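In: Got a predicted structure here, sequence first:
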Amino acid sequence: MADSPSRVSRPLSPHLQIYRPLFTMVMSIVHRITGIALYFGMVLFVWWLLAAASTVSAFDTFSSLAGSIIGMLVLFGFTWAMIHHALGGIRHFIWDFIHGFGPNERVLMAKLTLAGSIILTIAVWAIGLGLKG
């Protein structure tokens, strides 16, 4: 057999430590994190449904925990994660139609997703707390 050629020295694959974090890259990671948060946040939703469907004391227990400061912060974060993930999904839906791939458009859509999620979360909570009284 002939001698095999010597192995060519190639660079290793780049890792996240090499890349400069771009806004769109961070928003992609946040989109994945909100998806995971929604998965675990569904436990709260199921707990609320089960408490509402069972006894008054079970619903009171849920209401007292959800109405606490920590409970409200968790629900606020869950609301933001839901809205942010939905807006990110709309952004990806627009990309499915091959729109918004320009460098400026990508950054603008990512910024609109973040700003929209914050504004809509505050609006939802303002309306909800306003209706609660």
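Out: Great, that's in hand. Numbers count the residues shown, from 1 in each chain.

In: from here on, contacts and neighbour counts on C-alpha atoms
Out: Fine.

In: pretty sure residue 31 contacts residue 88?
Out: Yes - at 6.5 Å, residue 31 counts as touching residue 88 under the criterion of Cα atoms under 8 Å.

In: Settle it for me: which of the two has more neighbours?
Out: More neighbours surround residue 88 than the other of residue 31 and residue 88, with 24 against 19 (other Cα atoms under 10 Å).

In: list the buried ones in the host helix or strand of the more buried one?
Out: Under the criterion of DSSP states H and E, residue 88 resides in helix 69-96. By 16 or more other Cα atoms under 10 Å, the buried positions in helix 69-96 come out as 75-88, 91.

In: Name the nearest of those relative to residue 65.
Out: The closest of those to residue 65 turns out to be residue 75 (Cα to Cα; 10.7 Å).

In: Spit out the contact partners of that closest one.
Out: residue 66 (Cα atoms under 8 Å, 6 or more residues apart in numbering).

In: Kindly recompute the last result at 10 Å.
Out: Contacts for residue 75 (Cα atoms under 10 Å, 6 or more residues apart in numbering) come out as 41, 44, 45, 66, 67, 69, 81, 125.

In: what secondary structure does residue 10 sit in?
Out: Using DSSP: H, G, I helix; E, B strand; the rest coil, the secondary structure recorded for residue 10 is coil.

In: Please compare the first structure with the one that follows:
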Amino acid sequence: MASRNPARPLSPHLQIWRWGPHMLVSILHRATGSGMATVGTALLVWFLAAIAGGAESYATFRDVFTTDAGNLNIIGYVIGIGLTACLFQHMMTGIRHLVLDLGAGFELKTNKRYAVLTMVASVTLTVLFWLYLGIIK
């Protein structure tokens, strides 16, 4: 039977840890990976079903993700920008993990700085990517 000794040390819990950017980046890495896999799979299935469904089905799919004559489809932009942001966040966090796997960046200040840099870099790359797409029309 387990004893209930109050002097026994307890394992660390979320209430005793201070929230930091390194924790946020870790959670974002998992969320972006799962999100890209889920949304990407759904889009692939929709794309394949649209192709199999004929010209009208494919036109509906295409119209969600393209603009014609200045008509903005907000759903396509939200999905596209969201997936792009997830891709860049996941990629930047993956690079951060590679640096950590090499044995560098474990100091608390450095670790937090790298975590903040991953978020700044992912937002910057997302904005630059969509600016680039807008310029090429």
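Out: It's in. Here the structure is a predicted model, which is why all the values come from computation and not from measurement.

In: Just the buried ones out of the contacts of residue 75 of the first structure, please.
Out: The neighbour-count test (16+ other Cα under 10 Å) marks 41, 44, 66, 81 as buried among those.

In: What is the mean deviation of stretch 112-126 of the first structure from its aligned residues in the second structure?
Out: Following the fit onto the second structure, the mean deviation recorded for stretch 112-126 of the first structure is 0.6 Å by mean Cα distance after the TM-score superposition for the first structure.

In: In the second structure, which residues correspond to that stretch?
Out: Aligned using TM-score structural alignment, stretch 112-126 of the first structure spans residues 117-131 in the second structure.

In: For the buried residues of helix 69-96 of the first structure, work out which two are farthest apart.
Out: The two members of the buried residues of helix 69-96 of the first structure with the most space between them (Cα to Cα) are 75 and 91, at 24.1 Å.

In: which non-adjacent residue is nearest the most centrally placed residue in the second structure?
Out: Centroid check for the second structure by Cα atoms, centre = their mean gives residue 86 as the closest residue, at 2.5 Å. Sequence neighbours aside, residue 32 is the residue nearest to residue 86 of the second structure in space, at 5.0 Å (criterion: Cα to Cα, 6 or more residues apart in numbering).

In: just residue 79 of the first structure next, same as before
Out: With Cα to Cα, 6+ apart, the residue lying closest to residue 79 of the first structure is residue 121, at 6.4 Å.

In: buried residues in the helix or strand containing that neighbour?
Out: Using DSSP H and E, residue 121 of the first structure sits within helix 103-132. Buried residues in helix 103-132 of the first structure, counted by 16+ other Cα under 10 Å: 106, 107, 109, 110, 113, 114, 117, 118, 121.

In: chain center to stretch 111-122 of the first structure, what's the gap?
Out: In terms of Cα atoms, centre = their mean, to the nearest Å, the centre of stretch 111-122 of the first structure is found 12 Å from the chain centre.

In: The aligned residue in the first structure for residue 22 of the second structure: neighbour count?
Out: Residue 22 of the second structure maps onto residue 24 in the first structure, with residues paired by TM-score structural alignment. Residues lying near residue 24 of the first structure (other Cα under 10 Å) number 16.

In: ok, now which ones touch residue 24 of the first structure?
Out: By Cα under 10 Å, 6+ apart, the neighbours of residue 24 of the first structure are 30, 103, 106, 107, 108, 109, 110, 111.

In: re the thing from before, can you put the buried residues of helix 103-132 of the first structure in TSV and add distance to residue 54 of the first structure?
Out: Shown next, in TSV, are the buried residues of helix 103-132 of the first structure (distance: Cα to Cα, whole Å):
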residue	distance to residue 54 of the first structure
106	47
107	47
109	43
110	42
113	38
114	38
117	33
118	34
121	29
